[in-house]
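A predicted structure for the sequence below; I have some questions about it.
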Amino acid sequence: MLETVREEKAGPAVLVEILNIAQAWGTSFQWIPSHVSIEGNEIADGLAKLGLQDDAPVFHNRLFMKDAIHRFRSISEQQTTQWYQEYSTEKGKKFYDIQPAFSTKPWYTNVDLPGSDVRLINRLMTGHDFSKFWLARMKLEETEECELCDEPETADHLIMHCPRFGILRSKFDFELQFHSLQDLLKSKNMKVYREVTDFIRQAKLSL
């Protein structure tokens, strides 16, 4: 095809352009029927065979961009996990007990829960809720004690134990499944989470 285009000076525009550029640069095209006995190809064949040997030398090439990005993400995740574990030994122990491994996606990703319920569950997970116990620590309540039980009125006490809500609580399955709010939250069971938020609403608790 190249020979025909060269002789007739006509043909596909791309080939004509290639031949014109080649002629201007003094470049020749040559068809090689076989690579046997051609030095460059013999060297390539030898290197290919060498690469199959167990003791073949390893050549350290520069990383491709996608490999560099993957490596960066891996290092970043390791450092973030280390920070999360170290930070949680001082603060956020309650949440760390529920979520011991750092995740780039929060627990509520693709979960069918209203935003208000997600925020409520998050408060319960961190322990920074609106119970009397927490409000008293923030100097927003005079006492942290439950009016009926004479013990700290925590979210765990209200949801799981306080007899004021015993009849209502008996209507939900979570009462018999878990002994503490912490164990309940660690289950990561969305059906149970929905039960808890329904219970809180029906009990008219401000948490």
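Looks like it came in fine.

drop to CA atoms for contacts and neighbour counts, all remaining ones
Fine.

The closest residue in space to Glu151 that isn't next to it in sequence and Asn189: what is the separation?
Leaving aside its chain neighbours, Glu151 sits nearest to Glu145 (5.0 Å; criterion: Cα to Cα, 6 or more residues apart in numbering). The spacing between Glu145 and Asn189, counted by Cα to Cα, to the nearest Å, is 30 Å.

quick one, which of these two is more surrounded?
Under the neighbour definition other Cα atoms under 10 Å, Glu145 and Asn189 were set side by side, and Glu145 has more, 16 against 10.

The more buried one and Trp134 touch, don't they?
No - under the contact definition of Cα atoms under 8 Å, Glu145 does not touch Trp134, with a separation of 10.7 Å.

Need the single longest helix in the chain, by residues.
Using DSSP state H to assign secondary structure, the helix with the most residues in the chain is helix 65-88.

if we can go back for a sec, do you know how far the residue nearest to Glu151 is from Lys94?
Going from Glu145 to Lys94 by Cα to Cα gives 21 Å.

Next up, a structure to set beside the first:
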Amino acid sequence: MSQTRQIAFQWIPAHCGIPGNEKADELAKLGAEGDQPMNHISYNEKTTTIKAAMRCQSNKDDYHYLDRKEQVTIFRLRTGHKWLNAHMFKLKLAASPKCSCGRDNQTAEHLLQQCPLLEQQRRAVWPHETGIQTKLHGAMEELQKTATCIDVAGLRL
């Protein structure tokens, strides 16, 4: 059997003199002076509603709105845990840290900024010079461009 209870709000002076709390106390006092609605919901429903309202709302950055494949690509580029030669060489799983272009170690920065083998692809995706910070930590559109560039290049991360 469902148990119902009536709840009446009462203003209790607390935290007086603390900035921010004064306004909350004033609003609570105003609310307690008014008529309380006769609301026939259970005590459990009320506590669930209050707890849900008090839960922290997490603010998601643009990375969290990417699809799963894009998130994996960006995450691996950001953290350095990827199948690029520079990382695999450290793990003794690649013969050399060098990129197949032969100019430098195969790192995310090299591929996204300097590698001559990907120059045409980079220019198609980013017609204007774009920094590595923007490519790895920018807005969703930039992150999608980065993931697309890596995907189209056929790189395994």
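Looks like it arrived, so ask away. If you're wondering where the values come from, they're calculated on a predicted model, not measured in any experiment.

hmm, back to that, mind checking what the residue nearest to Glu151 of the first structure lines up with in the second structure?
Residue correspondence to the second structure (TM-score structural alignment): Glu145 of the first structure is matched to Lys98.

now its match: how far from Ser58 of the second structure?
Counting by Cα to Cα, the gap from Lys98 of the second structure to Ser58 of the second structure is 41 Å.

sec struct for the spatially most central residue of the first structure, please.
For the first structure, Thr104 is the residue whose C-alpha lies nearest the centre (Cα atoms, centre = their mean; 3.4 Å). Counting by DSSP: H, G, I helix; E, B strand; the rest coil, the backbone at Thr104 of the first structure sits in coil.

What lies in contact with stretch 150-166 of the first structure?
By Cα atoms under 8 Å, 6 or more residues apart in numbering, the surrounding residues in contact with stretch 150-166 of the first structure are 124, 129, 131-134, 144-146, 148-149, 169, 175, 179-182, 196, 199-200, 203, 207.

try 6 Å this time
Stretch 150-166 of the first structure is contacted by residues 131-133, 144-146, 181 when judged by Cα atoms under 6 Å, 6 or more residues apart in numbering.

what residue of the second structure takes the place of Arg201 of the first structure?
The alignment partner of Arg201 of the first structure in the second structure, by TM-score structural alignment, is Asp151.

what's the matching range in the second structure for stretch 157-165 of the first structure?
Residues 110-118 of the second structure are where stretch 157-165 of the first structure aligns, taking TM-score structural alignment as the criterion.

Show the end-to-end separation of that stretch, please.
Distance across stretch 110-118 of the second structure, first residue to last, is 10 Å (Cα to Cα).

Stretch 95-115 of the second structure now?
End-to-end distance of stretch 95-115 of the second structure: 19 Å, with Cα to Cα as the criterion.
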